[in-house]
Each structure stands twice: as C-alpha cells, then as structure tokens.
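K.L.:
turn this into a model:
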Amino acid sequence: MKASRCCLVLLMVLGTLHAAHAQSGPSSVSEAASPRSSLSFPDALAMAWAQDPLRSELGTNRRSAEARARAAGSWFAGGPSLSGSYFDDHAIGTNIGYTTYQGGVSVPLWLPGQGSATRKLARADAEAATERTSAEHMALAVRLLDASATVLLARKRVITTMALSTAATRLSEHMAVAARTGEVTQADQQMAEAALATAQTDAAMAQEEAQTATAGLVALLGTPVVPDIQAFSAPESAETRLVAHTVEENDPRVRAAQKATAAAQADLVLARRSFMPNPEIGVGAIHEAQYGSPWDTRVGVNFTMALPSAVHNAPLLAEARNRVAAAETQETLARRMVRQELVQIRARLASAAAALKSAQNAARQLDKRADLLERSWKMQENSLDDALRARQAAYTADLVRDRAEILWHSAILRALIAAGAIPGLEQSPTARPRQTTTLIVPTPADTESMEETSTPHTRQPGEALRIPELVSAPRSSGAPMP
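P.N.:
Prediction:
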C-alpha cells in the first residue's frame, strides 16, 4: 500500500514534469514573452539598425568629409584677411596735421597640388566613414544574434526550471502527508523538501538570467520580441557562401581598413604638398593728409610668403607617416582577424551539428533511463533518491540539448552574416562576385530530422576572425538531489 501510493505520487509528479517540458518549445517561449507571434531576423536587424546611435555618428562623419571636399574646391586656400592702420602726430604733440590711413585685403594661395590633395583626402575620409558604417551594420547583426540566442536559451531554462519547481512542490506536499500517516520515512520527506528548495533556487536564478538577457535585447532592438533565428536550418547553403577570397575581400571590416589606409596615404600626400605656410597676395591703399604733400592716396599690391622650414615640415610629415603606419597595421590585423573568423565559423558549423546530434541522443537515452528507474522504484528495487537523480539528469540533458539546438541555428546564421547573405545587411556598396546558389531557409522541422541526416560536409580550415561566444555556458540547474 505504501509503495503503490508513493509510486503513484512520484509518477504523477514526474509525468507533469515531462509534459510541461515537452510543451516548452521555442515558439511557445516567444509567444508567451511577446504579443507579436514572430519577428524575422532581417526585420529585427532593420529595427536595431534604425536606432543604432553609432549609425548617426558615422553618417555625420561622412557628410562632414563630403563638405570638406566641396570646400576644398575653392580658388583660394582660405578666407580673405583684412588689415588696417591709422597714424597721426597728435600723440607726440606736433599737431601739424600729419595723418595716415592704411588698409588692405589679402587671400592665401594654394601651394602646387595642395588643393587637389585636400580634396582627395576629404573624399577618402568620406569613403572610409561609409565603410565603417557597413562594418558597424555587420557588428550589430552579430550582437543581435548573440542577444537573441542568449534570450532564447534563458527562456527555455525558465520554462524547465519552473516546471521542476512546480512538480517538486507537489511532491513535497504529498510526501509531507505520507510521512504523517507513516507511509514514507522521514528521510524521503527531507529529500523531497531539499529537492523543492533546489528547484526554487534554480527557478529564481533562471528568471534573473532571463530578465537580464531580455534587457540586453531590448537595448539593441527596442522590444522584447526574440527574432526567429531558428528559421535558419540549412548549413550546406551557409557553407557554400563562405568562399575565402570573396568573403575576405568584401568583408566590411577589411574594406574599412583599406579605406583608412587610402585616407592615410592621401594625408601623407597632402603633408608633402604643404611644405611651407600658404603665401598670401592682396591689394592695399594708403591715404595721407600731410602739409605740403603733392599726393594724398596710393594703391598697391602686397605679397607675403614664409619660406620652407623643417620646424614646419617635420611635424606634419611625421604625423602623416605615423597615420599611414597605423592604418597599414590595422589593415593587416583586420585581414588576419577575418581569416581566423572564417576558420572558426566553419569549425562551428561542423561542431554545432555534431553536438546537436549527440545532445539529442543523450537526452533521449537519459529520459529512457529515468523511466526505467521509476519503474524499478515502483517495484522497490531501488530508492526514491535514485529515481529523482535520474530525472534531474534527464532534464539537465534537455537543457544541454536546447543549448545545442540554439547554437546550431546561431552557427548557420553567423555564417550567413559573414558572407553578407542576410537580406538588408548591406556589406558591399561596390560590385562584388556573388554566388549563384539560392539561400535556403527550411522550416524548423528540419531540426527534428538531424538524427537521421548525416553531418554536413565542412571544408578544411583555411582562411578566416574572432567570433564571439554566442551563448554563455548554461548555468547548472542545481546539484543532484540528495
């Protein structure tokens, strides 16, 4: 009687756990968290890009450089300068009417080649700002992917831990009643209460993690709606776009570094053209009132030119050469970074697919093991402790499987971002070679068939940049129940 009643209680509780976790799919998570049913990743990227503060700053930089280029088309190197002076003899007390008025206007002249060099530098700065805008767009896409994956995993963990907490509460209540009637021992009751405390702790930590992750997503996107990254389930299509020479040469970070190098070289040319201060030429007039003078007004031309000097030239050339050296260094580092990242992206595509298959198999086997131990406990062949530990391990494996699934979709989408294949992600303002293959975005049902499909072919690591961790390691859902 005691064993059958306790078995009924345990099976009811664990069955509730299994049903609750089975219903906790990604669609239910997003629908419960937001009134909107879904939000595609390209649409979410457009929303995030529209409110990205750096986009406005880079746009201002580009317009400022274009304005400098237009201003450099002037005939003169600067604005006109006015000069004037007045002299009389009242201050020295002679007071014989000796008075002089003098005034003039002058303009600075361009040195040979200086005007065209100034325009080229301004245009190069404008192009560099444009490429930095593309690089920021790509970086924003990566940050949005990272935040979306983190929120998805956090919400899945909330659902699982809440289901565990609810079931542990029911189990503790039933065990308390059974202990009072003498049907179970005090040790079993204490074990159930410990399981409840652990589950409640995990649920509270999961809710905190979900709130923090959602706040990060809202900061980027302006809404808690999670973009549908699970719609990207075609690793072969993503991999075919990772052609090393195409991706590297058209990566916005490499193009931005190239434009920065071109701007630095244009600055060096301008420094060489500015080998001396700009000379000035102008006209002036002198009006004199002097006793017995046969004239009272004179008009003439004035010219001012400072001679070249190392004091003037050396700092300009040194600063320009330093800028070129720094830009070339950054371009080299950017190319290395992109090559390394492509290697990591390809490796992640392979490892994510293998990890998902392994995690799915582990979760399935641990679920079967938990069922077997529950039946054994019903037959009084093992303790309640073993059954609870087995079920806890099964749900921990479910969390690992959820993380592996999210990382698999994230790896595919990250490869498409690197290849510039996301609609709305403008990574190539100039002409670039394109693949003839079509982007395939199958339904999320493809994920369920991962166990039957073979591991996607992945090319050997070749060329490719740093790729940030998309999702942090899952926090432990609690130590095994005592």
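K.L.:
only C-alpha atoms for contact and neighbour calcs from this point on.
P.N.:
OK.
K.L.:
just the residues contacting stretch 212-232, thanks.
P.N.:
30, 33-34, 36, 38-41, 44-45, 47-48, 51-52, 144-145, 147-152, 154, 406, 409-410, 412-413, 440-444 (CA atoms under 8 Å, 6 or more residues apart in numbering).
K.L.:
quick check, central residue of the protein?
P.N.:
residue 143 (3.1 Å; CA atoms, centre = their mean).
K.L.:
do you know how far that residue is from residue 45?
P.N.:
Relative to residue 45, residue 143 is positioned 10 Å away (CA to CA, to the nearest Å).
K.L.:
and the strands in the stretch 51-200 of the chain, which stretches?
P.N.:
Taking DSSP state E, counting those that start in this stretch as the criterion, the stretch 51-200 of the chain carries its strands at 81-88, 99-108.
K.L.:
single out the most deeply packed of the ones you listed.
P.N.:
The highest mean neighbour count among the strands of the stretch 51-200 of the chain, using mean count of other CA atoms under 10 Å, belongs to strand 99-108: a mean of 18.
K.L.:
tell me the angle of it relative to strand 81-88?
P.N.:
For strand 99-108 against strand 81-88, the angle by axes from the mean of the first three to the mean of the last three CA atoms, to 10 degrees is 170 degrees.
K.L.:
where do the helices of this structure begin and end?
P.N.:
For the chain, the helices defined by DSSP state H cover 2-22, 26-33, 41-50, 53-71, 114-180, 186-221, 235-240, 244-250, 252-273, 310-378, 384-419, 445-448.
K.L.:
adding distance to residue 90, write these out as CSV.
P.N.:
Output for those, formatted as CSV (distance: least, CA to CA, whole Å):
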stretch, distance to residue 90
helix 2-22, 103
helix 26-33, 88
helix 41-50, 70
helix 53-71, 46
helix 114-180, 48
helix 186-221, 73
helix 235-240, 90
helix 244-250, 76
helix 252-273, 49
helix 310-378, 42
helix 384-419, 80
helix 445-448, 100
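K.L.:
can I get the strands of the stretch 51-200 of the chain in TSV with distance to residue 201?
P.N.:
Formatted as TSV, the strands of the stretch 51-200 of the chain follow (distance: least, CA to CA, whole Å):
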stretch	distance to residue 201
strand 81-88	76
strand 99-108	75
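K.L.:
relative to residue 63, which of those strands is closest?
P.N.:
strand 99-108 (25.8 Å; CA to CA).
K.L.:
and for comparison, fold this next one:
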Amino acid sequence: MAGHLLRHAFGVLGLAVALPAAAQTGGAPASPDWRSAVEAAWSRSVQAVDAAGQRRSAQAEHSAASSFWAASPALELEQLRKRQQPGGSSRETELGIALPLWLPGQRGARLAAADAQAAAASAAADAARLQLAGAVQEAAWAVWMQQAEVESAAIQADEFEALAHDVARRVRAGDLARTDALAADAERLAGEDARSRARLALQAAEARWTALTGLATLPPRPAPADVPPATAPLVAHPLLHEAGARLELARKRLDAVRLSRRDAPELVLRAHQERAGGEPDVNGVGVALRIPFASAERNEPLLSAALAEAELAEASETEVRRQLDLALTSAVQDERAARQQLANEAERARLLRERAVLIQKSFDAGQSPLPEALRALTQALQAEAAMRRQAVAAALAAARLQQARGLMP
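P.N.:
Below is the predicted model of the structure:
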C-alpha cells in the first residue's frame, strides 16, 4: 500500500506541466492556436457586428466630406399662370438648381473628423478584440481548472479504492473489524461521487468554451516562460489607444463645428421663360447667392455639445489611463502572490504526503487505527488537490498579467 501511495506523490515541477487541452482521444481535431481561437470567438460575437457598423459609418462620413458640395443639391421649379385681357393669358416658368457650398476650411475639417472617426472605429475594434480575447482566455483556464479537479478526484478515488480493497482483504483475514471495512467503503463511494461531480463540471466548462468559440478543442496551454516578467516594458494598451482615438475624434469634431458657424451658402442657377399669347417669348438666366446668417441660437447648442463631447473624452482618457495603471499594479501583485502560494502549497502537499505514507506504514503494521490513516490520506489528497488548483491559478494569474499589459494571448 505504501508503494501505491508513493506512486502518486509529485512535486511542484510536475504541476507546471500542461494538462491535455481537451482530454480527447482517437481522431480528435488538432488543437487551434490562440489567434485562431480568438478569431473564432470574434466571428460569433456582437462586438464584431458593432465594429463593422462603426467602420461603415466612418466610411460614409468620409464619403460625404469628400463630396464637391457641402450638401445635396436641390432643384427648384416655379410656374405662374396669369390672366390678361379676355381671350389671352401668360405663363411664367422658372427652373433653378441650388448648390450648397463649403465654408472656408469646413471641408478639410470634416475630412479630418472623418479620418479621426475611422481611426477611432479601428481602435475600438482592437480594444473589443482584446477584451474578447480575455474572455476566451478565462474560458480556457476554466476548463484547465476543471481538468485539474478531475485529475485530483480520480487520484482520490483510486487511493480510496485501493485502501478499501486492502482493508477488505485484511477483514477477511481477521486482522481488522467489519466496521473498518464499512468506513473504507464509505470513503471509496465518496471518492467516486467526487469524481462524477468533477467530470460533470468539466463538461459544463467545455460546453461554455464551445459556446464562446465554436471550437471543440483548446489551444495549447501557455508555459510560464511565455508570460513577460513584471519588469517588462509596457506596450500601448488597446483600451488606452481607443480612449486617445476618441479624444482626437472629439477634438476634430469641435474644430468642424467652429468652422461651420452658419448653414451652407447656396449658389443658385436659374433659367426663366415667359410666354404670352400673341407676344414674343421672353427667356433669361440668372445667378443668385444665398448666404445664411450666423446666429447664437443656432451655434451655441452645437458648440456646447461639441465642447461637452471633447471634455468628456478627455476625462474618459484620463480615467482609462488611471484604471489601466491600477489593473496592472494589481495583476503584478496577484501574479507574485500566486507564485508564492504555489510554492507553499507544494511544500505543504509534500509534507502531508510524507506523513500519510508513514501513517500508512504504521497502519499496515497494525500500529495505527484505520481512522487515523484515513485522516492522513484525506489531508494529503486535499493538499495535493489544492496544489493542482493553485498551479492552474498561478498560470492564470500570469495570463491575466499579460492581459493587463494589453497583450493578446
């Protein structure tokens, strides 16, 4: 029995080895890489639809700002019929086209705002993709955590089954009482029940992964060496990039509003024709320029809204920067604490396993009662299960640190 217990003892280095991605056998499909998994989730997400809509909106705005006219031309048609002396009448027809003109600098400001909108849409898509990548990563680690639970439950069930068989053999030989066999069988059944629950939880985690990505398998589990150290230089975080792009867009829109202090002036081209019975037709052409006045009633609401948008974007950019700094500091501390806790759990598991082996030897020799051996074995198994969980938790903390840095998995 002591040899059976020793076969399951392992150290912290063994826990760092990656678990199988999906615990599948036979003709299972090859594991996708992280980029493929994120892209698969992105193609199924609402964020992708929103990003496409923002890009189309920016393209439409750029197209409108690139137009030769400030707005759509308008057609004017006027016809007037006049009654003259009895038996005669006249008809006047006037056809015109109104062409809205850009104000000085307005078209360039609108184009700059459209370019800023396109940049903001691209930055928003990158930020949404990073956040979705974090959700994909969390779903994968949830599966790996449940795989660790299944492994621990399987080891526990095997341990208690071996112990139950050994106790049953000794009861038949007359070395132990029937009560010991009942206690050992009860622990064996509890181990089987724990294994069943762990498998169900694993299936649920795998189902959530598939619902998010549409994939049946997981990417390879990243090794701790793949995660940048805490002192690695920061990259431009997509969320910060998005906030900066939105601030630039708000400023460009404010510039466009300041250069659009009146409605677009209109150049009107007209053709006039007059027909009167018994008299020659009268034809003519004309040109008119319509210039709307700038008024506070029109400009103040637009300018105030643009200023408020710029101020809000600036405050949001500052808040995002502060939140990202806080998240990074917290992620660094969590990763360090998780590594230290893993070392502690590994040492605790080693000590309790060594104690369980010694008590098992004493029980085999008839020097210790079964309840004491059961308690020692349970404590050792629980410590090893905690070590497996902490190994996954430490790796997850490292992955979250990578996410806090703005890096894709």
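K.L.:
can you calculate the TM-score here?
P.N.:
The TM-score (TM-score structural alignment, normalised by the length of structure 2) is 0.84; 405 aligned residues with a CA RMSD of 3.6 Å.
K.L.:
returning to that earlier point: roughly how far does the residue mapped onto the residue nearest to the centre of structure 1 from structure 2 sit from residue 39 of structure 2?
P.N.:
Taking TM-score structural alignment, residue 143 of structure 1 has residue 135 as its aligned residue in structure 2. Taking CA to CA as the measure, residue 135 of structure 2 falls 12 Å from residue 39 of structure 2.
K.L.:
how much space between residue 330 of structure 2 and residue 397 of structure 2?
P.N.:
10 Å.
K.L.:
more neighbours, the two?
P.N.:
Using other CA atoms under 10 Å as the criterion, residue 330 of structure 2 and residue 397 rank with residue 397 on top: 21 against 13.
K.L.:
from memory that one sits against residue 334, does it?
P.N.:
Yes - at 6.4 Å, residue 397 of structure 2 counts as touching residue 334 under the criterion of CA atoms under 8 Å.
K.L.:
overlap of the contact sets of the two?
P.N.:
Common contact partners of residue 397 of structure 2 and residue 334 (CA under 8 Å, 6+ apart): none.
K.L.:
and the gap between residue 6 of structure 1 and residue 179 of structure 1?
P.N.:
Taken as CA to CA, the span from residue 6 of structure 1 to residue 179 of structure 1 is 10 Å.
K.L.:
the two: who's more crowded?
P.N.:
residue 6 (20 against 17).
K.L.:
that older thread, measure the match of residue 143 of structure 1 to residue 212 of structure 2 for me?
P.N.:
According to CA to CA, residue 135 of structure 2 and residue 212 of structure 2 sit 9 Å apart.
K.L.:
before we move on, what about residue 267 of structure 2?
P.N.:
56 Å.
K.L.:
which of the two has more neighbours?
P.N.:
residue 212 (20 against 17).
K.L.:
what do residue 135 and residue 39 of structure 2 both touch?
P.N.:
Shared contacts of residue 135 of structure 2 and residue 39 (CA under 8 Å, 6+ apart): none.
K.L.:
and for residue 265 of structure 1, the neighbour number?
P.N.:
Neighbours of residue 265 of structure 1 (other CA under 10 Å): 21.
K.L.:
residue in structure 2 matching it?
P.N.:
Aligned partner of residue 265 of structure 1 by TM-score structural alignment: residue 251.
K.L.:
find the nearest non-adjacent residue to its match, please.
P.N.:
If you skip the residues right next to it in sequence, residue 251 of structure 2 has residue 310 as its closest partner in space, 5.8 Å away by CA to CA, 6 or more residues apart in numbering.
K.L.:
the one you found contacts residue 245, correct?
P.N.:
No - using CA under 8 Å, residue 310 of structure 2 is not in contact with residue 245, being 11.5 Å away.
K.L.:
for residue 164 of structure 1, see how far away the aligned residue in structure 1 for residue 363 of structure 2 is.
P.N.:
In structure 1, the residue matched to residue 363 of structure 2 (TM-score structural alignment) is residue 377. Separation of residue 377 of structure 1 from residue 164 of structure 1 (CA to CA): 20 Å.
K.L.:
the two: who's more crowded?
P.N.:
More crowded of residue 377 of structure 1 and residue 164, by other CA under 10 Å: residue 164, with 29 against 20.
K.L.:
quick one, what contacts that one?
P.N.:
17, 199.
K.L.:
in structure 2, what residue corresponds to it?
P.N.:
Under TM-score structural alignment, residue 164 of structure 1 pairs with residue 156 in structure 2.
K.L.:
where's its match relative to residue 20 of structure 2, distance?
P.N.:
20 Å.
K.L.:
next: residue 172 of structure 2.
P.N.:
From residue 172 of structure 2 to residue 20 of structure 2 the distance is 41 Å (CA to CA).
K.L.:
and if you look at residue 89 of structure 2?
P.N.:
In terms of CA to CA, residue 89 of structure 2 sits 96 Å off from residue 20 of structure 2.
K.L.:
what's the answer for residue 167 of structure 2, then?
P.N.:
34 Å.
K.L.:
between the two, which is the more surrounded one?
P.N.:
Using other CA under 10 Å, the more surrounded residue of residue 167 of structure 2 and residue 20 is residue 167, with 24 against 14.
K.L.:
so the more buried one is in contact with residue 184, correct?
P.N.:
Yes - contact criterion CA under 8 Å: residue 167 of structure 2 and residue 184 qualify, at 7.0 Å.
K.L.:
what lines up with residue 289 of structure 2 in structure 1?
P.N.:
Aligned by TM-score structural alignment, residue 289 of structure 2 pairs with residue 303 of structure 1.
K.L.:
my guess is that match meets residue 281, correct?
P.N.:
Yes - the pair residue 303 of structure 1 and residue 281 passes the contact test of CA under 8 Å, sitting 4.4 Å apart.
K.L.:
could you give the number of residues near the residue mapped onto residue 74 of structure 1 from structure 2?
P.N.:
Aligned by TM-score structural alignment, residue 74 of structure 1 pairs with residue 67 of structure 2. Neighbour count for residue 67 of structure 2, taken as other CA under 10 Å: 13.
K.L.:
cool, and residue 314 of structure 2?
P.N.:
19.
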